[in-house]
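In: Sequence and predicted structure, then a few things I'm wondering about:
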Amino acid sequence: MEESTTKEKILKSVRNALINKSDNPFKNTDFSSSVFRAQKEGPEVEFALNLNDNGGTFIYCDNEKGFTDNLKSLMDQQGWTQLASTNPQLNTLLSTAGILAMPPEKNLGFQVSITGCDFLISRFGSVLVSSKLADRNLFVGAHTHLVVANASQVRSEIKEALSALKVKYSTSLPSQIIMITGTGRATTFTKTLPFGALGSKNLIVFMIDDA
């Protein structure tokens, strides 16, 4: 009897393929090992190199005071008078150092945002952030995005960073997870599927040595 629909023909082909399985020609292939080259430098150095390769800027800070000193110098150079931020702990640190940071709704048309991050990924020089930290617009909406991170937040691979994220938010995962790689490039992972998003034109990461 002739099949009446294309669907039936496709299903029959699939059934036949499942019944008549061919031998795996790649039995000796190791799918568990990493396909990436081994990182030559320490994870912090690898992150800095890859971030710079992607058009970002890396600024090392000995401690929190070194961070605020570097930030004030940068603001003076660029002519920035205030920053957009919704992180209370970060805002307190900035306020103590005499740096003005305000929520974006009180700072319409903000050009510079400053946020923390969940993790840094050394392999790609990427910054992993989530909706638990701040509104998505602070990550990708500003012309310049400043990121404050500790050296202890560096992870070698994406897989390691995502695993650490699951531990960090074990009771409730963020609704959005965003990986920022260089300038103008960000990928958002929702709980359903990923989609591309434009990032900030300038990405500057301050890494505080918390060893």
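Out: Structure received.
In: Every contact and neighbour count from this point should use C-alpha atoms.
Out: Noted.
In: okay, now L90: neighbour count?
Out: 16 (other C-alpha atoms under 10 Å).
In: Give me the contact list for the helix or strand containing it.
Out: Taking DSSP states H and E as the definition, L90 sits inside helix 88-96. With contacts defined as C-alpha atoms under 8 Å, 6 or more residues apart in numbering, helix 88-96 is touched by 68, 85, 100-102, 115-116.
In: this is the other structure I want to compare:
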Amino acid sequence: MSIFSKLFGSSSPASEEDNDKENENSFSEKNMTIDEQFMYNFKKNGGKFLYCENQEEVKDQFENILEENDWYESEVLCYESNLFNILDENKLTYAKASVPKFLFSGCENLIAEEGSVLFSSRQIKQHKPHELPANIIIFAKTSQILAFKTDGLSAIKKKYEGNYPTNITAIKYFEKAKEEDFTQYGSSAKNLYLLLLEDL
């Protein structure tokens, strides 16, 4: 069974309980690669993961998300000029968006240990997670997957060498808690799509 079948379910009619047991047996963390661990934890947190082999697939998957949610002709919050072209191609408004339907952004890193997305002021300015739109589309590359949050902080330090960004924050919860969960207290769940481009 491929890693993607294991992570995203198979089409066999086995019960959910059987699938859960199989997944628990298949995924002991010490046997997983960092990529597998990230994908497993990200999906467990409620994130929607779209693997892309090239830039063309990124554009196609982005358009599929727009179509699925009827986000055409919407306002978008986006601060990264390298992403403006994909918004322009889809005729989306991002300059001075007053009521953005979603955030379109890159990220600093993807953290395997907790399946979270690490941001800084380079992507989200000074916005706190609860101030961001409820819907988020992230564009990232497989080379950005790191094992631990401390690795992510070290990577930021190395990348910016003295000109450190502020507002470093991680978003981990991508769906509302089904029951009262004290671990989510004070966090705001986001409807998050990840367009992950293979670059290794």
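Out: Received the coordinates, thanks. Not measured: the values here are computed from a predicted model.
In: picking up where we left off before, helix or strand next in line after the helix holding L90 of the first structure, which one?
Out: Past helix 88-96 of the first structure, the next helix or strand by DSSP H and E is strand 101-102.
In: Which strands and helices lie in contact with that next one?
Out: Applying 3 or more C-alpha pairs under 8 Å, 6 or more residues apart in numbering; DSSP states H and E, one finds that strand 101-102 of the first structure contacts strand 83-84, helix 88-96.
In: Output those in a markdown table; the columns should cover distance to T190 of the first structure.
Out: As requested, these are arranged in a markdown table below (distance: least, C-alpha to C-alpha, whole Å):
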| stretch | distance to T190 of the first structure |
| --- | --- |
| strand 83-84 | 24 |
| helix 88-96 | 25 |
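In: Pick the most deeply packed of these.
Out: strand 83-84 (a mean of 26; mean count of other C-alpha atoms under 10 Å).
In: Output the residue interval of the second structure matched by the helix or strand harbouring E8 of the first structure.
Out: Using DSSP H and E, E8 of the first structure sits within helix 6-19. Counting by TM-score structural alignment, helix 6-19 of the first structure pairs with no residue of the second structure.
In: The next helix or strand after that helix: which residues count as buried?
Out: Following helix 6-19 of the first structure in sequence order, the next helix or strand is helix 43-53 (DSSP H and E). Within helix 43-53 of the first structure, the residues scored as buried using 16 or more other C-alpha atoms under 10 Å are 43-44, 46-52.
In: Same check on stretch 93-113 of the second structure?
Out: 93-94, 100-113.
In: and which of those is nearest to F49 of the second structure?
Out: Closest approach to F49 of the second structure among these (C-alpha to C-alpha): L110, at 12.2 Å.
In: follow-up on the earlier one: name the nearest of the buried residues of stretch 93-113 of the second structure relative to Y164 of the second structure.
Out: Once C-alpha to C-alpha is applied, the member of those that ends up nearest Y164 of the second structure is E108, at 12.1 Å.
In: For that closest one, what is the corresponding residue in the first structure?
Out: Correspondence of E108 of the second structure to the first structure, assessed by TM-score structural alignment: D118.
In: Likewise for K141 of the second structure?
Out: Counting by TM-score structural alignment, K141 of the second structure lines up with N150 in the first structure.
In: Cross-check the contact I'm expecting between that match and L120.
Out: No. The criterion here is C-alpha atoms under 8 Å, and N150 of the first structure misses it with L120 at 9.1 Å.
In: what about H145 of the first structure, which helix or strand?
Out: strand 144-150.
In: And that strand, how far out from the chain middle?
Out: Taking the mean of its C-alpha atoms, strand 144-150 of the first structure sits 11 Å from the chain's own mean (C-alpha atoms, centre = their mean, to the nearest Å).
In: Buried residues, it. List them.
Out: In strand 144-150 of the first structure, counting by 16+ other C-alpha under 10 Å, buried: 144-150.
In: Which residue is the nearest non-sequential neighbour of the counterpart of E36 of the second structure in the first structure?
Out: Using TM-score structural alignment, the equivalent of E36 of the second structure in the first structure is V45. Closest residue to V45 of the first structure apart from its sequence neighbours, by C-alpha to C-alpha, 6 or more residues apart in numbering: S122 at 7.9 Å.
In: ok, the one you found to Q153 of the first structure distance?
Out: 10 Å (C-alpha to C-alpha, to the nearest Å).
In: and if you look at R15 of the first structure?
Out: For R15 of the first structure, the distance to Q153 of the first structure equals 49 Å [C-alpha to C-alpha].
In: Same question for P194 of the first structure.
Out: Going from P194 of the first structure to Q153 of the first structure by C-alpha to C-alpha gives 23 Å.
In: can you map out the strands along the second structure?
Out: Taking DSSP state E as the criterion, the second structure contains strands spanning 48-52, 76-77, 102-105, 109-111, 116-119, 135-141, 145-146, 169-171, 191-197.
In: Right, I'll leave it there.
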